[in-house]
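**Q** Here's a sequence, model it:
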Amino acid sequence: MKRIGLIDYGMGNLHSVQRAFERLQATVIPVHDAAAMEPCEALVLPGVGAFDPAMARLESSGLADATRSWCDAGRPLLGICLGLQLLFEASDEGVARGLGLLAGRVRALPRTPGHPIPHMGWEPLLPATPSPLLPAGSPEAWVYFVHSYAADPTDPACTTARVDFAGQAITAAVWQGEIGACQFHPEKSGAAGQALLQRWLHWLDQRQEPGA
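**A** Predicted coordinates for the structure are as follows:
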């Protein structure tokens, strides 16, 4: 049974994420500091709220540096919603420095008549670069979004899925190295979201630790 560390910095929908993984037979370990990461095989960085307050909490608790060290060591992490945005270098939403684990900036969604912000509701994913989250040939997946910002990666190849917003294909999920992340909420996306989390857990089962 996989031991998944759920990073708790006071701004995540932790209960629904925890329940989603427990339904898939994973053990979920609350992570409030670096020491709590040690027994974990992978981390999940959730998030609901604004970029700057989230980064302030991560930095003040020591979780920001601990998460950077974790990923620098080649250990796996999955970001969800704001958790995806925090992986990047900066955001239009504030002035704080992000975790900087992925190159690029989080940008405000375009304001277009007839397309309210936040972007909220069910949308189909548009496949991009295949990844363990969304392998080539994956079935169509409708997933649930609530967001006002979207990542703009420096390397477009790290985008594994996009979604249409106001006629523009914006980032919906990323994958680079051992880091994956979803702008949408897989834990609230029914069977499609459960299948995505199951694929991530299966990838954890199949991967080898660095140096193994």
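
**Q** okay, CA-based contacts and neighbour counts for the rest of this
**A** Noted.

**Q** What lies in contact with the longest helix seen in the chain?
**A** Counting residues, the longest helix found in the chain (DSSP state H) is helix 190-206. The contact list for helix 190-206 (CA atoms under 8 Å, 6 or more residues apart in numbering) reads 2, 20-21, 24, 42, 76, 132-134, 141-143, 185-187.

**Q** and those, which are buried?
**A** By neighbour count, with 16 or more other CA atoms under 10 Å, the contacts of helix 190-206 hold 2, 20-21, 42, 76, 132-134, 141-143, 185-187 as buried.

**Q** ok, back up a step: among the contacts of helix 190-206, name the ones in helices.
**A** Counting by DSSP H, the part of those found in helices is 20, 21.

**Q** Quick check: the two most widely separated of the contacts of helix 190-206?
**A** Taking CA to CA, the two most distant members of these are 2 and 142; they sit 26.5 Å apart.

**Q** quick one: the helices in the chain?
**A** Under DSSP H, the chain gives helices at 14-23, 51-61, 63-72, 82-85, 190-206.

**Q** Now show me the structure for the sequence below, then we'll compare the two:
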Amino acid sequence: MTVSIVEYGVGNVGSVLNMIKRVGGTAKPVGTPGDLRAATKILLPGVGSFDVAMSRLKQQGLDGPLREKATEGVPLLGICLGMQLLASSSEEGRLPGLGLVPGTVRRFRFEDQRADVGLKIPHMGWNGATAVREHAVVKGLETGARFYFVHSYHYMPDDPSDELLRSTYGYSFVSGIQRRNVLGVQFHPEKSHKYGMQLLKNFAEL
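**A** The predicted structure follows:
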């Protein structure tokens, strides 16, 4: 089954496309509402700021089809900023998110958690991510799996049962979410070598 990668000017489409192909999947970029409505599996990448990304989705008419496909049960995976766009809102911007996994995105606040206030923001580099429950997309990612992160904000789902992965940077935060067919990971699987390849392979095979 082909993975349709949303192309809206703010994601590493080429890197994700190549990684999907490396793990034996088929992938293609999509940037129009019509192409997106024909998708049977969707990956939403994203880098940069929340409002810019949401504005781009709206300008290309992709926000509505994304919500439609999620409602239809089509597997949808958001990565990095793409995961944050699944939220209801973000402290980084004023625009509402897609609202597919209700929650808010907030900036790291080490002082609130009595954590090391000397930690740098953004959180950048390799870090662990541990599954808090079973799901096909994290199959084979044993404890100790490490991924590449670059972010200043993290997801706080309204419903704790939507949490899929957790990581620690000063304090524990949600690094993966899943509600029915909608998933998201805060890290960059396309930059995370064998563990990222396993996760993308799992998604391509859903």
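
**Q** ok, residue 97 of the second structure - contacts?
**A** So residue 97 of the second structure contacts 54, 84, 85, 86, 87, 88, 89, 90 (CA under 8 Å, 6+ apart).

**Q** And the first one? What does it align with in the first structure?
**A** In the first structure, the residue matched to residue 54 of the second structure (TM-score structural alignment) is residue 55.

**Q** re the thing from before, can you put the contacts of residue 97 of the second structure in CSV and add neighbour count and distance to residue 175 of the second structure?
**A** Output for the contacts of residue 97 of the second structure, formatted as CSV (neighbours: other CA atoms under 10 Å; distance: CA to CA, whole Å):
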residue, neighbour count, distance to residue 175 of the second structure
54, 21, 20
84, 30, 10
85, 29, 14
86, 31, 13
87, 22, 13
88, 19, 17
89, 23, 17
90, 24, 15
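
**Q** just to revisit the earlier point, do you know which of the helices of the first structure lies nearest residue 169 of the first structure?
**A** Closest to residue 169 of the first structure of these is helix 82-85 (CA to CA; 16.8 Å).

**Q** and which of the contacts of helix 190-206 of the first structure is nearest residue 178 of the first structure?
**A** Using CA to CA, the contacts of helix 190-206 of the first structure come closest to residue 178 of the first structure at residue 76, 4.7 Å.

**Q** how far away is that closest one from residue 97 of the first structure?
**A** According to CA to CA, to the nearest Å, residue 76 of the first structure and residue 97 of the first structure sit 22 Å apart.

**Q** try residue 42 of the first structure
**A** Relative to residue 97 of the first structure, and taking CA to CA, residue 42 of the first structure is found at 24 Å.

**Q** Show me the longest strand that occurs in the first structure.
**A** strand 168-176 (DSSP state E).

**Q** quick one: contacts of that one?
**A** By CA under 8 Å, 6+ apart, the surrounding residues in contact with strand 168-176 of the first structure are 102, 125, 131, 133, 150-152, 158-164, 180-184.

**Q** from these, which would you call buried?
**A** The neighbour-count test (16+ other CA under 10 Å) applied to the contacts of strand 168-176 of the first structure identifies 102, 125, 131, 133, 150-152, 158-163, 180-184 as buried.

**Q** Which ones among the residues you listed lie within strands?
**A** Reading strands off those with DSSP E, I get 150, 151, 152, 159, 160, 161, 162, 163, 180, 181, 182.

**Q** OK, contacts around the residue nearest the centre of the first structure?
**A** Centrality entry for the first structure: nearest residue to the mean C-alpha point is residue 79, 2.1 Å, by CA atoms, centre = their mean. Counting by CA under 8 Å, 6+ apart, residue 79 of the first structure makes contact with 44, 45, 46, 87, 179, 180, 181, 182.
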